[in-house]
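generate coordinates for the sequence data below:
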Amino acid sequence: MELNRKLYACMSAAAARVTIDQVTIGLGYTAVTTSDGGIGIAATCVARDGGCAGQRDATDFEGRPAIDLLGQIMEAAPMGRTMALATVNALNHRYARKLPEDPGNTLLFDHFNIRSGARVAMVGYFPPLVRRLEKQKISLSVVDDARGMGDKKTFYGQLDGWADVLLITATSIINNSTETVLAHAGPDLKTVLLGPSTPMVPEAYGHLPVHMLAGTDVTDVQGALKIVRHGGGTRALKPVSRKIYWLADTDPR
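Now for the predicted structure:
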């Protein structure tokens, strides 16, 4: 996948300069810290066959050059890709800390005119967003493999002509479906890649119709690592992080 190659290319120079400090794999999220003080998280992948992630053969990346773990983004093993995506986010921590916040998704809704009458497609079920969309009586179509929701053929057809906005989970990078989904995007569709796993690396998406990145900047390293160890999810991470964003049409580059 081109996105994997671009993420690797964008972060390889940074990865060559640091080592992996700690890899923490929790039930909800995986965290990676680097020797320069960086931390990144990504949603822990669970095998689709229902198998436990703990069945994988473990490789110890701690103390090794970060480039070794970053390279897992090109591999097929989902858990390796999870760790690699967390590594991308750790290597990118200095840039992420400069990005503005959108704590209540106000900018997201306003910028893309998501209000009554709008039509939204969603890859990955986001409960807080779903509740808000339903409350505002916004038409919604969802596909989520883990929850057994949606018909992909119908959903893909809705991305060209029906949907105004596509909200796609960044865990799609882990299962290599991001580019497959976006290949069906119509010319007028506005696309937002979101969730704590989101790599805030704008230059990696130049070949894709991505209009907004909405990710997470961890502000309390030890607090976040404890939450990950205890199996915490997205809600638990809120007190130890900022919800950040990047908009394609406001980037001066």
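
for the rest of this, base every contact and every neighbour count on C-alpha atoms.
Will do.

could I get the full set of helices for the stretch 151-253 of the chain?
152-158, 171-174, 178-182, 221-229, 234-237 (DSSP state H, counting those that start in this stretch).

show me what the second one is packed against.
Spelled out, that is helix 171-174. helix 78-91 (3 or more C-alpha pairs under 8 Å, 6 or more residues apart in numbering; DSSP states H and E).

which residues does the helix it packs on contact?
Contact with helix 78-91 is made by 7, 11, 14-15, 23, 30-34, 38-47, 53, 66, 69-75, 174-175, 197-200, as judged by C-alpha atoms under 8 Å, 6 or more residues apart in numbering.

for comparison, sequence B:
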Amino acid sequence: MPGISHRYVQIAEAIADRIMLPPIEMIYIPLPADEPGCRQKFGAVVLADGSVGIMFILMDDTTPQLQQCVESQRYQGKSPLLMARSFTSTDPVQKTLALGALNAIARFILHKCGYQLDYTTDSMALFNPQPGDVMGMVGYFPPLVGRIREANIPLTVIELKEELARREPGFIVTTDARELRRCTKVLCTSTVLLNDSLDDILQNCRQAERVAIIGPTAGFLPDPLFERGVDTIGGTFIEDANAFLENCREQEKWGPAARKYCIRKEGYPGYKTLLAGLGTRD
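All right, here's what the predicted structure looks like:
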């Protein structure tokens, strides 16, 4: 099985072979904040039809380089496939932009195919911890951490920074993904797709009853993840690109411009089935 980054590029190319993708209309990268605590975490790739792909922009302090890329207008008016192909790159700037492009392509194709997203199921609520569970997290989800610890259910959190590691009864923070092997439920932040750790993470989740990847940047098609044992994706769908961008520029909450959704493995037909209902490429 190819690495997950290569698999996502394969799917993007298959989609582009079947249907004309709308070109990139703009790339939004927020201006640097005067104070570190006020920095915005997300940018976006916006296609000509209004499809929006959200991207996390604080990996490896890439914001200045991302802004330079946007100012060069290298991708303006081009197919998002050109940007998406860089998802296999080790360059964090190119990989960040590629994830935004993949998310925008997914938004476009799901809407084009008439796929009905589930806006009612809470992805995190599916991980309601029960006695006997051993919970795992890749990334830190504060609301859920509090609930788990109050219920005295064992919790393991995987972090990238060694200085955050700690061990105490029922609570482990570690950089060692092998600690996930004893977990019954694992919740991952969607940013794991940017640091190339996901394949290793999922290798250590094979015994888990449930694995989910959630976050605003989890707007990608779920097929490669479902193929690897993930059963739930929780992302954010931008319904109004203009309102979303205005809220971002004003540093306001996204509000009704954005809606959280859940895709579960059971009931999802797969991208090939979705594409089968479309006409050929114009």
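
sorry, back to before: ok, and which of the helices of the stretch 151-253 of structure 1 has the densest surroundings?
Among the helices of the stretch 151-253 of structure 1, the stretch with the highest mean neighbour count (mean count of other C-alpha atoms under 10 Å) is helix 171-174, at a mean of 22.

okay, now Asp61 of structure 2: neighbour count?
Asp61 of structure 2 has 11 neighbours, counted by other C-alpha atoms under 10 Å.

distance of it from Ile263 of structure 2?
Noted for Asp61 of structure 2: a distance of 31 Å to Ile263 of structure 2, by C-alpha to C-alpha, to the nearest Å.

same thing with His6 of structure 2?
From His6 of structure 2 to Ile263 of structure 2 the distance is 22 Å (C-alpha to C-alpha).

so if I had to pick from the two, which one is more boxed in?
Using other C-alpha under 10 Å as the criterion, His6 of structure 2 and Ile263 rank with Ile263 on top: 21 against 17.

all strands of the stretch 1-150 of structure 1, in order?
Applying DSSP state E, counting those that start in this stretch to the stretch 1-150 of structure 1 gives strands spanning 20-25, 29-34, 39-43, 119-123, 139-143.

so how much does the last one differ from structure 2 once superposed?
Here strand 139-143 of structure 1, set against structure 2 after superposition, deviates by a mean of 1.6 Å using mean C-alpha distance after the TM-score superposition for structure 1.

and Ala47 of structure 1, how far is that from Met79 of structure 1?
Distance from Ala47 of structure 1 to Met79 of structure 1, by C-alpha to C-alpha: 9 Å.

ok so, going back, could I get the helices of the stretch 151-253 of structure 1 in a markdown table, plus columns for distance to Asp188 of structure 1?
Converted to a markdown table, the helices of the stretch 151-253 of structure 1 look like this (distance: least, C-alpha to C-alpha, whole Å):
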| stretch | distance to Asp188 of structure 1 |
| --- | --- |
| helix 152-158 | 12 |
| helix 171-174 | 22 |
| helix 178-182 | 12 |
| helix 221-229 | 38 |
| helix 234-237 | 30 |
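
out of those, the one nearest Asp144 of structure 1 is which?
Taking C-alpha to C-alpha, helix 152-158 is the member of those nearest to Asp144 of structure 1, at 9.2 Å.

centre of the chain versus that closest one, how much separation?
Counting by C-alpha atoms, centre = their mean, to the nearest Å, helix 152-158 of structure 1 is centred 22 Å from the centre of its parent chain.

what residues does that helix touch?
So helix 152-158 of structure 1 is contacted by 121, 141-143, 181, 184-185 (C-alpha under 8 Å, 6+ apart).

out of those residues, which comes closest to Lys135 of structure 1?
Among the contacts of helix 152-158 of structure 1, Ser141 lies closest to Lys135 of structure 1 (C-alpha to C-alpha), at 14.9 Å.

how much space separates the residue mapped onto that closest one from structure 2 from Ile172 of structure 2?
Using TM-score structural alignment as the criterion, Ser141 of structure 1 maps onto Thr156 of structure 2. Note on Thr156 of structure 2: its distance to Ile172 of structure 2, by C-alpha to C-alpha, is 5 Å.

with neighbour numbers in mind, choose between those two.
Thr156 (23 against 17).

ok, the more buried one - contacts?
Counting by C-alpha under 8 Å, 6+ apart, Thr156 of structure 2 makes contact with 134-137, 171-174, 179-180, 183.

how does it look with 7 Å?
By C-alpha atoms under 7 Å, 6 or more residues apart in numbering, the contact set of Thr156 of structure 2 is 135-137, 171-173.

in CSV, list the residues you listed along with distance to Trp254 of structure 2.
Putting the contacts of Thr156 of structure 2 into CSV (distance: C-alpha to C-alpha, whole Å) gives the following:
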residue, distance to Trp254 of structure 2
Met135, 30
Gly136, 29
Met137, 26
Phe171, 33
Ile172, 33
Val173, 31
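
ok, so of the residues you listed, who is nearest Ser190 of structure 2?
Distances from Ser190 of structure 2 to those, taken by C-alpha to C-alpha, are shortest for Met137, at 11.5 Å.

what lines up with Ile168 of structure 1 in structure 2?
Correspondence of Ile168 of structure 1 to structure 2, assessed by TM-score structural alignment: Cys188.

tell me, how many neighbours does that match end up with?
Neighbour number of Cys188 of structure 2 under other C-alpha under 10 Å is 24.

sorry, back to before: need the buried ones from the contacts of helix 152-158 of structure 1 selected in ChimeraX.
A single ChimeraX command suffices to select whichever of these are buried according to 16 or more other C-alpha atoms under 10 Å:
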select :121,141,142,143,181,185
